[in-house]
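Peer 1: have a look at this prediction, sequence included:
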Amino acid sequence: MRLCVCLVLLSSILCASADLSAIPRAGRFAVDAAGGAWDMLRAYWDMREANYKNADKYFHARGNYDAAQRGPGGAWAAKVISDAREKWQSDVSGRGAEDTRADQEANEWGRNGGDPNRYRPKGLPSKY
């Protein structure tokens, strides 16, 4: 996960410096991307802390939702991190195509402005 955050930050800096005529817009994109990466990391930390059965889709949707609310940079960061995480999970952890599909559905739902509570399991503490 740390590698994903570093890659997102580096990519957003490179994107921001690519077009000098668009520095204000690119700077906003970079700030939103960094904030979106932070939102994704916070959702991951909360998921680990909660350690609640069947809650992973909720945290996927919530992280993507929070990141996308920042704007195009946040949505971009959420997509990059989500895709990298799912690629790693399918290639390394052996969790399977069905789980990856379900995770990506929750990612896209949140990123497109859908209410993450659609995936909230009963009994998950209100803290989350």
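Peer 2: In hand now; what should we look at?
Peer 1: all contacts plus neighbour counts: C-alpha atoms, from now on.
Peer 2: Noted.
Peer 1: have a look at the protein and report its longest helix.
Peer 2: helix 23-50 (DSSP state H).
Peer 1: and the next element down the chain from it?
Peer 2: Counting by DSSP states H and E, the next helix or strand C-terminal to helix 23-50 is helix 56-68.
Peer 1: tell me the buried residues in that following helix?
Peer 2: By neighbour count with 16 or more other C-alpha atoms under 10 Å, helix 56-68 contains the buried residues 56-68.
Peer 1: ok, now stretch 76-95?
Peer 2: Quick answer for stretch 76-95 (16+ other C-alpha under 10 Å): 76-83, 85-86, 89-90.
Peer 1: the structure to be compared is supplied as follows:
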Amino acid sequence: MRLCICFVLLSIVLYASADNPFSSGIKFVRDAAGGARDMWRAYRDMREANYIGADKYFHARGNYDAARRGPGGAWAAKVISDAREGWQSRVSGRGAEDTRLDQEANEWGRRGGDPNRFRPAGLPSKY
């Protein structure tokens, strides 16, 4: 996971410096860094909750929070989500269907959909 975050931060710097004027690049980088933190918070909460059936909720919530920051946050959420799903699909043994459903939750959140659509009954209100 740390390697993924390092990759995202390096990509942010390269993207911001190559494709954006300096003034808008700073906001993009700030939003992307905040989006990466949002994704990390959702992942940390998912691990802490350790609640069966809640992973799609945390996928949607992380992407939702990140995307609300703006284009940089949405970009970071997509990069992190795609990297995580690519890695997970190779090592978890859960299969293509689980990856597809995770990506559906990721995209739902990035589009501004309410993450509670995926919230399982009984998940503590802390999350």
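Peer 2: Sure thing, it's come through. Here the structure is a predicted model, which means the values were calculated and not measured.
Peer 1: what's the TM-score here?
Peer 2: Once superposed, chain against chain, the TM-score is 0.97 (TM-score structural alignment, normalised by the length of structure 2); 127 aligned residues with a C-alpha RMSD of 1.0 Å.
Peer 1: still on that earlier bit, what's the angle from the longest helix of structure 1 to helix 56-68?
Peer 2: 160 degrees (axes from the mean of the first three to the mean of the last three C-alpha atoms, to 10 degrees).
Peer 1: which residues in structure 2 does helix 23-50 of structure 1 align to?
Peer 2: The aligned range for helix 23-50 of structure 1 in structure 2 is 22-49, by TM-score structural alignment.
Peer 1: thinking again about what came up before, ok, so of the buried residues of helix 56-68 of structure 1, who is nearest R25 of structure 1?
Peer 2: Proximity of the buried residues of helix 56-68 of structure 1 to R25 of structure 1 (C-alpha to C-alpha) peaks at A68, which lies at 16.4 Å.
Peer 1: report the contact partners of that closest one.
Peer 2: Residues near A68 of structure 1 by C-alpha atoms under 8 Å, 6 or more residues apart in numbering: 36, 74-76, 78, 110-113.
Peer 1: which residue is the nearest non-sequential neighbour of it?
Peer 2: Setting aside the residues directly before and after it, A68 of structure 1 is nearest to A75 in space (C-alpha to C-alpha, 6 or more residues apart in numbering), at 4.0 Å.
Peer 1: now, the buried residues of stretch 76-95 of structure 1 that are in helices?
Peer 2: Among the buried residues of stretch 76-95 of structure 1, the residues falling in helices (DSSP H) are 76-83, 85-86.
Peer 1: S12 of structure 1: neighbour count?
Peer 2: If you count neighbours by other C-alpha atoms under 10 Å, S12 of structure 1 ends up with 24.
Peer 1: that one touches A33, doesn't it?
Peer 2: Yes - here S12 of structure 1 reaches A33: they are 6.4 Å apart, a contact under C-alpha atoms under 8 Å.
Peer 1: who touches both of those two?
Peer 2: G73.
Peer 1: what helix or strand does L9 of structure 2 sit in?
Peer 2: With DSSP H and E as criterion, L9 of structure 2 is part of helix 2-19.
Peer 1: what's the mean deviation for that helix versus structure 1?
Peer 2: Overlaying structure 1 shows helix 2-19 of structure 2 at a mean distance of 1.4 Å from the equivalent residues (mean C-alpha distance after the TM-score superposition for structure 1).
Peer 1: packing partners for that helix?
Peer 2: helix 22-49, helix 71-91 (3 or more C-alpha pairs under 8 Å, 6 or more residues apart in numbering; DSSP states H and E).
Peer 1: let me have those helices in JSON lines, extended by distance to P120 of structure 2.
Peer 2: Shown next, in JSON lines, are the helices and strands packed on helix 2-19 of structure 2 (distance: least, C-alpha to C-alpha, whole Å):
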{"stretch": "helix 22-49", "distance to P120 of structure 2": "12"}
{"stretch": "helix 71-91", "distance to P120 of structure 2": "21"}
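Peer 1: ok, the buried residues of helix 56-68 of structure 1 vs A97 of structure 1, which is closest?
Peer 2: The nearest one, if we look at those relative to A97 of structure 1 and count by C-alpha to C-alpha, is K57, at 14.8 Å.
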